[in-house]
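Engineer: coords below, sequence missing:
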């Protein structure tokens, strides 16, 4: 069965596939892949099948009617535990759905279960493996959601990002991912937060067109009939990221080829001098995250023996940050956001690497989030575009940063880039 969101939604809407068959197929895929990939914390098998059977006889169909989806285990699903990858939250059952889960149910979608997250959406990894190569990390913290989509179990999964928690797994697993703008229109009500200034919800699907479908269904279903169109003559600011971290040769090549293809199709390149600023933004991001996390997880911080060393270190650091240093970091963010929004009214996107390279080998760490930190501090939407690969066949995601009020242009550009990468443009 086709596993793209767009194709499944169309097949269900036409009556070709009943929701019960779609959910049963998802569960069969899960049973087949889960022993190797380990993307799921809990599968709500009985309730998912019951919900699908009820939808089989429903005449009025929502735009995501019968579509199974995964939910990162920092996000509440009514009747299921939200354990955040930590023994400190074990067995805490959610009384209500998070806002986005409730909204997806209204649209006809069915939560299949909870996907693995790193501990409190920080660094300590769970058991999930990369579907592209099991000995490599899937990234984090939205590791289970990215792997569940990449392995074809579900066409849609919810994740989140505070540093690089969705962009990096999308890149490593070879799927499309959207980090929504901080502050709306998608909201984090019902999420276990780490940093109220930085936390953003996210969507993972197989393609950019599928991300757009999910986003429009959640925010503007009246526009679902509009086809995704290529963006003519886009203006791009190219960002290498090399001022923050070593970028692999394969990733640099992937970005260069992507930009060259865009220029060949009529894109215009715009001078971009922000590499002098991004290290300062990454530093301010770290200050804000540590300060706010130490307060959001204050009760958990009193049990260091039940925390991983990285999380305990973060909370300890956050407690040592003064109010003045925190306010200074927020001031840096406010200044830079104003400046970048001015730039993004003149260009359609900043384009660069989504991660330093392909997914590293090993499961004891989740890779570096540094290439997302500057943009997450500024609350900007980030779209990860799949389709490029390194010499070993591992995925390399391209990151597009856009204006929070111009997501249509971000989706259109991502669609063009993705199709060019697959040779279908």
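Structural biologist: Right, received. Where do you want to start? Keep in mind it's a predicted model, so treat the numbers as computed, not measured.
Engineer: Could you use CA atoms for every contact and neighbour count after this?
Structural biologist: Fine.
Engineer: Now for residue 367, how many residues are close by?
Structural biologist: Counted with other C-alpha atoms under 10 Å, residues neighbouring residue 367 total 24.
Engineer: Need the residue closest to the centroid of this protein.
Structural biologist: Residue closest to the average C-alpha location in the chain (C-alpha atoms, centre = their mean): residue 166, at 3.1 Å.
Engineer: Just to check, that residue is in contact with residue 175?
Structural biologist: No: if you go by C-alpha atoms under 8 Å, residue 166 and residue 175 don't touch, sitting 10.4 Å apart.
Engineer: Quickly list what's touching both of these two.
Structural biologist: Residues touching both residue 166 and residue 175 (C-alpha atoms under 8 Å, 6 or more residues apart in numbering) are residue 146.
Engineer: So for residue 159, what's the nearest residue that isn't a sequence neighbour?
Structural biologist: Take residue 159 and drop its neighbours on the chain: the residue closest to it by C-alpha to C-alpha, 6 or more residues apart in numbering is residue 202, 4.8 Å away.
Engineer: Remind me which helix or strand the one you found belongs to.
Structural biologist: strand 200-205 (DSSP states H and E).
Engineer: Over to residue 105?
Structural biologist: Using DSSP H and E, the element containing residue 105 is helix 99-106.
Engineer: Mind listing residues that contact that helix?
Structural biologist: Helix 99-106 is touched from outside by 62, 64, 76-77, 110-111, 186-190, 218, with contacts defined as C-alpha under 8 Å, 6+ apart.
Engineer: Of those, which qualify as buried by neighbour count?
Structural biologist: Buried by 16 or more other C-alpha atoms under 10 Å: 62, 64, 76-77, 110-111, 186-188, 190, 218, out of these.
Engineer: Run the chain-centre distance for stretch 28-48.
Structural biologist: Centre-to-centre, stretch 28-48 and its host chain are 20 Å apart (C-alpha atoms, centre = their mean, to the nearest Å).
Engineer: And here is the other one:
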């Protein structure tokens, strides 16, 4: 994989020019993407700034995020060839930092559940996950050092786990979603994918203009980590359970204080009501597409919106109250632990391209609005990951604990 930090180090040392760094990404896309299908389109003649903290960094932009220089097609024929007039706020920020938004990465239609043609670069017979399918695959295949995704249920953490890359779903609204196609305004959150935890920490610190997010030597030497199995969400596969145990043992061996955490009933109720909030808002966010292009909506999203028409405002309001109640209890829980460690996905990436996988171990944390980090767990076969979660607004702490686990796992 391409490392953002390594590229910037080489540039600063004079061993690599900004243009050479972008050319390497373009060459990697040309060589590898024909067999993976992660990239929808790319800039054939990108402007390459030589100033900025992210100068020389090629970035993949999930294709529900507006770009003024490339089409934004939402993974749907409804928007084929559609060209926005302006960049999304997050893309403008990347440009301010000198980064090059080089490619649009494949997304499921409107960031829903219907799979794309993208394959998992670790094994082409398996899904890369979704909805940030192309984003995860492009980073995993070494085409791009940084890429943007979004998460409404599990669309950052799950594909990162399936493809074996680091990723963070930032705290809700830490990063601006202006210019990002909405599915659910109470849930949609931007995320970053990279080769390692330090790579995504550096990128998030710069993009959010919050230097404290970047990893420092001041990270807690003995973090309090709570293992959370989310029993109400069902059982994980044995491989995922083994990966979680492996990560917990490695963290404990490195000095972490590891305990078990049980979630009160309020979290089970909130988890169960996530789809009500999501779908009630989706029917409004996609009202034009539903009214004028119902026949063009894909096989899963169309019926999902059909069912959503029956949801009432009273059901929505009740679900929002339950979510708020759970968030208040989560504050108390984080008085006892610095971070939660749980599953990133049910197991390894499913075989075939008929499904993007199951988000049941992700959706509670999206609803809570807290930062979530995927840490790949070394091993044989298709990738597995674990999810590190911290208090709302403590993205730096989530990344610091994730880095400690990443290092502990590397030491074996």
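Structural biologist: Received it, and whenever you're ready, just let me know what you need. Not measured: the values here are computed from a predicted model.
Engineer: Assign a three-state SS to residue 158 of structure 1, would you?
Structural biologist: When classified by DSSP: H, G, I helix; E, B strand; the rest coil, residue 158 of structure 1 comes out as strand.
Engineer: nearest residue to the alignment partner in structure 1 of residue 255 of structure 2 other than its sequence neighbours?
Structural biologist: When structure 1 is aligned by TM-score structural alignment, the residue opposite residue 255 of structure 2 is residue 266. Among residues not flanking residue 266 of structure 1 along the chain, residue 233 sits closest, at 4.8 Å (C-alpha to C-alpha, 6+ apart).
Engineer: Quick one: residues contacting the residue mapped onto the one you found from structure 2.
Structural biologist: Alignment note (TM-score structural alignment): residue 233 of structure 1 maps to residue 222 of structure 2. Residues in contact with residue 222 of structure 2 (C-alpha under 8 Å, 6+ apart) are 255-257.
Engineer: hang on, residue 259 of structure 2 in a strand?
Structural biologist: Yes: Residue 259 of structure 2: assigned to a strand according to three-state DSSP.
Engineer: starting at the chain centroid, how far to the helix holding residue 105 of structure 1?
Structural biologist: Distance of helix 99-106 of structure 1 from the chain centroid (C-alpha atoms, centre = their mean) equals 17 Å.
Engineer: how much does that helix deviate in direction from strand 200-205?
Structural biologist: 40 degrees (axes from the mean of the first three to the mean of the last three C-alpha atoms, to 10 degrees).
Engineer: So residue 384 of structure 1: helix, strand or coil?
Structural biologist: strand.
Engineer: ok so, going back, in structure 2, what residues pair with the strand holding residue 202 of structure 1?
Structural biologist: With TM-score structural alignment applied, strand 200-205 of structure 1 matches the range 189-194 in structure 2.
Engineer: just stretch 286-294 of structure 1 next, same as before
Structural biologist: With TM-score structural alignment applied, stretch 286-294 of structure 1 matches the range 275-283 in structure 2.
Engineer: The matching stretch vs structure 1, average offset?
Structural biologist: Stretch 275-283 of structure 2, aligned to structure 1 and superposed, deviates on average by 0.3 Å (mean C-alpha distance after the TM-score superposition for structure 1).
Engineer: what sits up against that stretch?
Structural biologist: In contact with stretch 275-283 of structure 2 (C-alpha under 8 Å, 6+ apart) are residues 152, 182-187, 290, 304-305, 308-309, 311-312, 315-316, 319-320.
Engineer: Drop anything exposed from these.
Structural biologist: Buried, going by 16+ other C-alpha under 10 Å: 152, 182-184, 186-187, 290, 304-305, 308, 316, 319-320, out of these.
Engineer: coming back round to it: mean distance, the match of strand 200-205 of structure 1 to its aligned residues in structure 1?
Structural biologist: Averaged out, stretch 189-194 of structure 2 is 0.4 Å away (mean C-alpha distance after the TM-score superposition for structure 1).
Engineer: Pull the distance from that stretch to the chain's centre.
Structural biologist: For stretch 189-194 of structure 2 - counting by C-alpha atoms, centre = their mean - the centre lies 4 Å from the chain centre.
Engineer: Would you map the strands across the stretch 1-150 of structure 2?
Structural biologist: 39-42, 58-62, 100-105, 146-151 (DSSP state E, counting those that start in this stretch).
Engineer: any chance of the ones you listed in JSON lines, with distance to residue 372 of structure 2 too?
Structural biologist: Putting the strands of the stretch 1-150 of structure 2 into JSON lines (distance: least, C-alpha to C-alpha, whole Å) gives the following:
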{"stretch": "strand 39-42", "distance to residue 372 of structure 2": "25"}
{"stretch": "strand 58-62", "distance to residue 372 of structure 2": "19"}
{"stretch": "strand 100-105", "distance to residue 372 of structure 2": "22"}
{"stretch": "strand 146-151", "distance to residue 372 of structure 2": "11"}
